[in-house]
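Peer 1: Build the 3D model from these lines:
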Amino acid sequence: MMGFKGMSSGHPSTKGKETSSGEVSLEIHHIDVGQGDATLLLVRGADGGLTRSILIDAGRTGLQVIAYFEELKKRTGGFRKLDMVITSHYDSDHIGGFALLFGDEKYVQDDVIFYDLGRPANADTDYQNYENLVWLQEHRQRIPFGPILELSGITLTCLARNAAMAGSNAKRVWSFDAGGEVAPSQHIPPLDKNATSVALLLEFGSFRYFTAGDLCGFYEEGVVHFLHPYFLKDSSHVCAWKLGHHGANEASSQDVLRLMVPRLGVISCGADNVFGHPAPGTLLRLEELSKHEVCNYMATAKIVPETGMGFPIGQIPSGGHGSDGHGPIVISVTETQANAHMFSVRSKKSAEQVLQCGTRQPLSSSVKLEEHRVSGKRKQTEEGERAAKMRQEDRLKDILATLRSALATKLGDAPQVDLADLDVGAQLIRIAKRIYNQAAIDAREEWASNAFAKSALHGMMDKADVLKTLKKL
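Peer 2: So this is what the prediction gives:
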């Protein structure tokens, strides 16, 4: 049996049937879908029977999710048809599995609630395939801010979506890009799909769990800053969370870790993935955090030192606080644990372990958790550089198409420059500059202040290679 620093051993989970503890309990199943996300939330009543079943994302294919559901169904009281489904954002490794999963209605309740972000401005192929699902069209609604589940002392709250949070009243939203409250119609979501991710807080007694899809950087930090003091009322820290963006370096920053001070982190990633997840810097920050407050972390996949495309993946240090190759990872909380700052975690690799969470306060801003530069870092290969450029261009193509459309339809004009020989980044700059110049010339104040060019600009400002040039415009 494998153990972690700061964990006490419990008993292996019951495989044949679910037993009753005589009290309400909560389970968070991080399904192993490879490079993607799918999380199942189960609420049990005092008699041990399931009273709610909620799925957040479905991975890329849905095959692993269905296989996991079928495995749960073999246990007495192990599975309940889904009462609620939540789409965190529209990346294919989060929504691709819905087509297969909902091709058979045996996994969902007739009155299931399906929450997503609404229609995005840049409806790419991934989204169009998702939108065309007949089952989805009959059930979907945009996720509201605030509590979306309140049952038996368990609350699930939508903190943010589309880079906005609830405002001071129903007629206002807090826009991260605007830096303040605006009318909902004036908030323009960023074009970067990761930045639109839904942020959720799950509460049960003193237990707090945070998950936010692929939210990163400025947006993730913004949501976490709002956790204090608005949402963490009787507990000053997050007990467990799913690392943002599969453990990418731009997520789980030192500010995020200092404020949440989590006891456990779960990394959903694929073995030997081409994206370098989890990043070396992320794992180093987690180890630095444990010098102040212990934070164990677990990865669904086996973390290997090399990837097929030559990107560096973070390695768990010997004697560190992390472990990998777990497959599905399940966090469980009984009513007794929820009131005693405790919870349990188990996986196929590890028998159930009990974590003493205790009470924690946010770390001082003087505490530095920055990643350390490792000498002799592996140099990027030519193949890896080509792959990086391809991924960058894929992400920018939607923005480019939107800008060209904006120039043609909003300004009644088409680009007057030959763009064929320019790379995607250069095309973005040329067209964005043309839009803003034309808007200024025509004194179209409404267009310049609140129309599509602003949205396009926000989308590009999320791209490091374009940001510096845009600042010169």
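Peer 1: C-alpha from now on. contacts and neighbour counts both.
Peer 2: Fine.
Peer 1: Around residue 229, how many other residues sit close by?
Peer 2: By other Cα atoms under 10 Å, 11 other residues sit near residue 229.
Peer 1: quick one: it from residue 260, how far?
Peer 2: From residue 229 across to residue 260, the span is 12 Å (Cα to Cα, to the nearest Å).
Peer 1: dump the residue contacts of the residue nearest to the spatial centre of the chain.
Peer 2: Centroid check for the chain by Cα atoms, centre = their mean gives residue 213 as the closest residue, at 1.3 Å. Residue 213 makes contact with 37, 88-89, 194, 197-199, 244-245 under the criterion Cα atoms under 8 Å, 6 or more residues apart in numbering.
Peer 1: Next, the structure of the following sequence, for comparison with the previous one:
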Amino acid sequence: MTLLRRMRPNAVLLVLGAAIAAVWLVPAPHPGNTLSITVLDVGQGDAIVVHTPRGHTLIVDAGRSLGSDDEGRRVVLPYLRSQGIGRVDALLLTHPDDDHVGGATSILDRISVGRLIVSPVRSTAWHYVRALRTARRRHIPIVHVVRGEVIRFPDGVTAQVLNPPEDAPRHHEYRDNSLSIVLRVQFGRTAALLTGDADLPAERDMIAAGMPLRAEVLKLGHHGSKSSSSDEFLDAVRPRIAIVSAGLHNAFGHPHPTVLARLRARRISVYRTDYQGAVRVVSDGNGWQVRTAAALPALAPAALGTR
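Peer 2: Next comes the predicted model:
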């Protein structure tokens, strides 16, 4: 309640008002009164599909580029078709790194997208620039968000922006993961935290700013890198479920054994796209269920440190 008073009302209406006019017109079929968040298996990258009870869809990141191909075309679009989703309310890019935006142009070019949501931080990264150009060419509105703004859906789902801060260097060159967009998706009494590549400085800043970090589900920052998921951050979030989006036997050693040890010490159930494929969490507003493409259970504590 306190944080809602601190929200910037004009900025909130920028997203909400435009969404009412242009985004919520054609909900996709979605049985049951549930929210689903699906972390797709895009290898060493991120692509997440948020689907609300009334069939509204928010995509968070679009996977990486693959030479002449990309994970947007190879994974995200086929998944949307398999779910009967023909329109996306919004595509949100947490930051300009290729493993998060490489598939964005394919999505923007091949399916109806209501708007493109990004931070105000400028970048000359090629695939990020291509995504912005594609949105402009297709007359897709581009919305810039910072901390304090809320994306609201008419079925009670909200996505609250916790990072980057309002004083982020607007329209300056993107240089580090501390400016990654972080979203807290809430439905009823349940919440999930989608952290992009937010790093330790971003975590410390969100804690210091009193952001509402508590969430039962945490998509680990930066693919489980040791540059994210500090003890202090995990204690602030207090998740029961952690999801790692990383490539099998990736060259970066993600998720890092130190992070896995922190999760093990807190008895947090861990799901990994490199082991279990796509991971879907489903909320009825009171609790979460987890489903994986490989139909495997959460990794036992003894297995969390193995690779």
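Peer 1: tm score of chain vs chain?
Peer 2: For these two chains in superposition, a TM-score of 0.77 is obtained (TM-score structural alignment, normalised by the length of the second structure); 265 aligned residues with a Cα RMSD of 2.7 Å.
Peer 1: which of the contacts of residue 213 of the first structure still touch in the second structure?
Peer 2: Contacts conserved in the second structure for those, counting by both residues aligned by TM-score structural alignment, their matches' Cα atoms under 8 Å: 37, 88-89, 197-199, 244-245.
Peer 1: and these, which of them are in strands?
Peer 2: residue 199 (DSSP state E).
Peer 1: And the kept ones among the contacts of residue 213 of the first structure, which is closest to residue 158 of the first structure?
Peer 2: When those are ranked by distance to residue 158 of the first structure (Cα to Cα), residue 199 comes first, at 6.0 Å.
Peer 1: which residues sit against stretch 397-409 of the first structure?
Peer 2: By Cα under 8 Å, 6+ apart, the residues outside stretch 397-409 of the first structure that reach it are 122, 124, 191, 413-415, 424, 427-428, 431-432, 435, 452-453, 456, 459-460.
Peer 1: Just the buried ones among those, please.
Peer 2: With neighbours counted using 16 or more other Cα atoms under 10 Å, the contacts of stretch 397-409 of the first structure contain these buried positions: 122, 191, 424, 427-428, 431-432, 435, 452-453, 456, 459-460.
Peer 1: out of the residues you listed, what pair is the most spread apart?
Peer 2: Longest distance between any two of these is 19.0 Å, between 424 and 452; criterion Cα to Cα.
Peer 1: Now tabulate the buried ones among the contacts of stretch 397-409 of the first structure in TSV and tack on secondary structure.
Peer 2: Output for those, formatted as TSV (DSSP: H, G, I helix; E, B strand; the rest coil):
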residue	secondary structure
122	coil
191	coil
424	helix
427	helix
428	helix
431	helix
432	helix
435	helix
452	helix
453	helix
456	helix
459	helix
460	helix
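Peer 1: excluding its backbone neighbours, what's nearest residue 191 of the first structure?
Peer 2: The shortest distance from residue 191 of the first structure to any non-neighbouring residue, by Cα to Cα, 6 or more residues apart in numbering, is to residue 459 (4.4 Å).
Peer 1: picking that back up, farthest pair in the contacts of residue 213 of the first structure?
Peer 2: Between any two of the contacts of residue 213 of the first structure (Cα to Cα), the greatest distance is 14.0 Å, for 37 and 199.
Peer 1: Of these two, give the one with the bigger neighbour count.
Peer 2: Taking other Cα under 10 Å, residue 37 of the first structure and residue 199 do not tie; residue 37 has more neighbours (29 against 26).
Peer 1: Now for the aligned partner of the more buried one in the second structure: which residues touch it?
Peer 2: Structural correspondence for residue 37 of the first structure with respect to the second structure (TM-score structural alignment): residue 46. Each residue near residue 46 of the second structure by Cα under 8 Å, 6+ apart is listed here: 39-40, 60-64, 99-100, 196, 245-246.
Peer 1: can you rerun that using 6 Å?
Peer 2: 61, 63, 100 (Cα atoms under 6 Å, 6 or more residues apart in numbering).
Peer 1: Tell me which of the residues you listed fall in helices.
Peer 2: Among those, the members found in helices (DSSP state H) are residue 100.
Peer 1: Okay, the match of residue 37 of the first structure and residue 205 of the second structure: tell me how far apart.
Peer 2: Going from residue 46 of the second structure to residue 205 of the second structure by Cα to Cα gives 23 Å.
Peer 1: Please apply the same query to residue 224 of the second structure.
Peer 2: Residue 224 of the second structure is 19 Å from residue 205 of the second structure, by Cα to Cα.
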